[in-house]
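# model the following, please.
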Amino acid sequence: MTNENASSFLCAGVTTYAPLKRWNVGPGSVVGVLGIGGLGHFGVMFAKAMGATVIALSSSDRKRDVAFELGCDDYVVTSDVEAMKKYDNKLTHILCTGVGEDFTWEPYFSLLESNGIFINVNAPEFSYPPVPLFMQIMKQIVIVGSAAGSPSVTEEMLQFAADHNINAWYKKYSMKDVNKAIEDFRAGLPRFRFVLEN
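The predicted structure is shown next:
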């Protein structure tokens, strides 16, 4: 693995790898990745390499082609009620990497099977709404948070990525172009990581 590729994994990569491994994602798992961006693109690739079926969950159709290029098995626009119903009680895990301020728990709890696991790695500036406790209790849904992993988990993650030929999507900038990189970051470009080369 090249240095610039490896450097892209050192926060977002391990932040998604660690909980997927901890919560036993593997063959037979059906993982919804909520938010296809800097974190989500790692989540898709790791879950797929672990043997899971991976469903992209996104607020619009804008990233459909990207999701399939990353390896997703299906793509669901979360505002499409009928499309969401297709996966009622079908997901074993949801990896939440990003949501908007209109987020509510119920549509995602509906997707999870009994004893399903909602993994949150998203830390927005706004607060999530209250958890619908009766729904959580009746479906026995587990809600967990996860931060970046330990040095040993990071090393394991890099080896897993190398073994499975997982490559971050990134754009490389010369250090002299750091201001351009900042401008591109603020503009939401490119997908999905930035690497500065000295």
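# C-alpha from now on. contacts and neighbour counts both.
Will do.
# which strand runs longest in this protein?
strand 112-120 (DSSP state E).
# tell me the helices in the protein, going along the chain?
For the chain, the helices defined by DSSP state H occupy 3-8, 12-22, 40-49, 64-70, 81-85, 106-111, 133-139, 151-163, 178-186.
# how many residues are close by the closest residue to Ala162 other than its chain neighbours?
Spatial nearest neighbour of Ala162, excluding adjacent residues (C-alpha to C-alpha, 6 or more residues apart in numbering): Met1 at 6.0 Å. Neighbour count of Met1, defined by other C-alpha atoms under 10 Å: 14.
# for comparison, sequence B:
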Amino acid sequence: MTTTVAAYAAPSSKAPLERTVIERRAVGEHDVLIDIQFAGICHSDIHQAREGWGEAIFPMVPGHEIAGIVTEVGSAVTRFKVGDRAGVGCMVDSCGACEPCKAGQEQHCVEGNVQTYNGIGKDGEPTYGGYSQKVVVTEGFAVRIPDALSLDVAAPLLCAGITTYSPLKHWGTGPGKKVAIVGLGGLGHMGVKIAHALGAEVTVLSQTLRKKDDGLKLGADHYYATSDPATFQELAGTFDVILSTVSAPLDFGAYLGLLKTGGALVNVGAPEEPIALNLFSLLGGSKVLAGSMIGGIAETQEMLDFCAEHGIGAEIELIEASQINEAYERVLNSDVRYRFVIDTATI
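From the prediction side, this is the model:
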């Protein structure tokens, strides 16, 4: 039987979120039912609830940073049992048969992965996210949260953690490498922690020095203000990898100038506006401008295990569900250190 649960939803584009009830599907033989304990607020929740990235599905229950406890399992489930600590990230299904899926890159499913919210499931019904009391997901798209991680600080790892871990690993972050993180927000602060734990020399590039003390405490070795033109002169040709986490268009030519020969500028932020780029800034020095989108399920589990081993959780502000709309405005004003997490017991 389906389950009725309380949730917070945006009834229409740009409308304030409000308390409502939604239906969760019956637990199938390969499904797990998770009682959600905590749900992170990602900037992409705001982009989608306000249709910044295009037409969306309403009512929308955002949330793809989900941490909770398994309370029911289907008859064929082998990876989870009742009582396990589990998480759900940005996707809840994929075709499972295409080349990317078979390679553990479900986020790049040729048919399109099923998003945790603002998507259409294989049953033809809209998907609803983590701003709710429970979620039902096929076991292959749930991950185990290690005991060493508190569920509240683990929730943001399901997006912010994997979104930064995957490209940092892919582009060879480690001892002897110089890595810059652009922006010290929800994504950026995780990028600093993870790059530091991987053994790189880490620099934060932020608009101002307002968060410098935080950045250094989180693991950065250096901190520069991008509003100071001298920064781009002083750091020219310095970095092996630059990870841009910001959701605003940048002067990519200027940032490419900070790379060593053969270096990579990897973008995980998703601005709503297109960018302009003079290709000569790529040609000189054989530089790379790349993108990265979350990670596959196996890599997400790898990231969680890595974070548990190194004592890495998100820096959070725990809020009640009634504060979601206020939290959205604060995110837009960069007034959060560094991830809002909803205590779903308050929904």
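# quick check: TM-score for this pair?
After superposition, the two chains reach a TM-score (TM-score structural alignment, normalised by the length of structure 1) of 0.92; 193 aligned residues with a C-alpha RMSD of 1.4 Å.
# measure the residue nearest to Ala162 of structure 1 to Phe103 of structure 1 for me?
Distance of Met1 of structure 1 to Phe103 of structure 1, given as C-alpha to C-alpha, to the nearest Å: 37 Å.
# where does Asp20 of structure 2 land in three-state SS?
Actually, residue 20 of structure 2 is Thr. It isn't Asp. Using DSSP: H, G, I helix; E, B strand; the rest coil, the structure places Thr20 of structure 2 in strand.
# and it, what does it touch?
Neighbouring residues of Thr20 of structure 2 by C-alpha atoms under 8 Å, 6 or more residues apart in numbering: Ala6, Ala7, Tyr8, Ala9.
# ok so, going back, so the residue nearest to Ala162 of structure 1 touches Phe160, yeah?
No. Using C-alpha atoms under 8 Å, Met1 of structure 1 makes no contact with Phe160, being 10.9 Å away.
# that older thread, can you give me the offset of the longest strand of structure 1 from its chain's centre?
Taking C-alpha atoms, centre = their mean, to the nearest Å, one finds the center of strand 112-120 of structure 1 at 14 Å from the center of the full chain.
# quick check: closest non-adjacent residue to the counterpart of Asn115 of structure 1 in structure 2.
In structure 2, the residue paired with Asn115 of structure 1 is Gly262, using TM-score structural alignment. Spatial nearest neighbour of Gly262 of structure 2, excluding adjacent residues (C-alpha to C-alpha, 6+ apart): Lys287 at 4.7 Å.
# the aligned residue in structure 1 for the one you found: what's it in contact with?
Using TM-score structural alignment, the partner of Lys287 of structure 2 in structure 1 is Ile141. Ile141 of structure 1 makes contact with Phe109, Leu112, Ser114, Asn115, Gly116, Ile117, Phe118, according to C-alpha under 8 Å, 6+ apart.
# need the max-distance pair from these.
Based on C-alpha to C-alpha, the longest span within the contacts of Ile141 of structure 1 runs between Ser114 and Phe118 and measures 11.5 Å.
# coming back round to it: now the contacts of Ile141 of structure 1 in TSV, with distance to Leu133 of structure 1 and neighbour count?
Shown next, in TSV, are the contacts of Ile141 of structure 1 (distance: C-alpha to C-alpha, whole Å; neighbours: other C-alpha atoms under 10 Å):
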residue	distance to Leu133 of structure 1	neighbour count
Phe109	11	24
Leu112	15	26
Ser114	14	19
Asn115	14	15
Gly116	14	22
Ile117	15	21
Phe118	14	23
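# from those, which single one is nearest Glu197 of structure 1?
Closest to Glu197 of structure 1, out of all of the contacts of Ile141 of structure 1 and judged by C-alpha to C-alpha, is Phe118, at 36.6 Å.
# quick check, the closest one in contact with Val144.
Yes. Counting by C-alpha under 8 Å, Phe118 of structure 1 does reach Val144; the two are 6.3 Å apart.
# who's in contact with the residue nearest to Ser110 of structure 1 when sequence neighbours are not counted?
Counting by C-alpha to C-alpha, 6+ apart, the nearest residue to Ser110 of structure 1 once its immediate chain neighbours are dropped is Asp88, at 5.5 Å. Going by C-alpha under 8 Å, 6+ apart, Asp88 of structure 1 touches Ser110, Leu111, Leu112, Glu113.
# cool, and Tyr224 of structure 2?
Applying C-alpha under 8 Å, 6+ apart, the residues contacting Tyr224 of structure 2 are Thr203, Val204, Leu205, Ser206, Thr208, Leu209, Thr231.
# pull out the buried members of the residues you listed.
Neighbour counting by 16 or more other C-alpha atoms under 10 Å classes Thr203, Val204, Leu205, Ser206, Leu209 among these as buried.
# what do we get in structure 1 for the first one?
When structure 1 is aligned by TM-score structural alignment, Thr203 of structure 2 is paired with Ile55.
# spit out the contact partners of that match.
Counting by C-alpha under 8 Å, 6+ apart, Ile55 of structure 1 makes contact with Val30, Val31, Gly32, Val33, Cys72, Asp73, Asp74, Tyr75, Val76.
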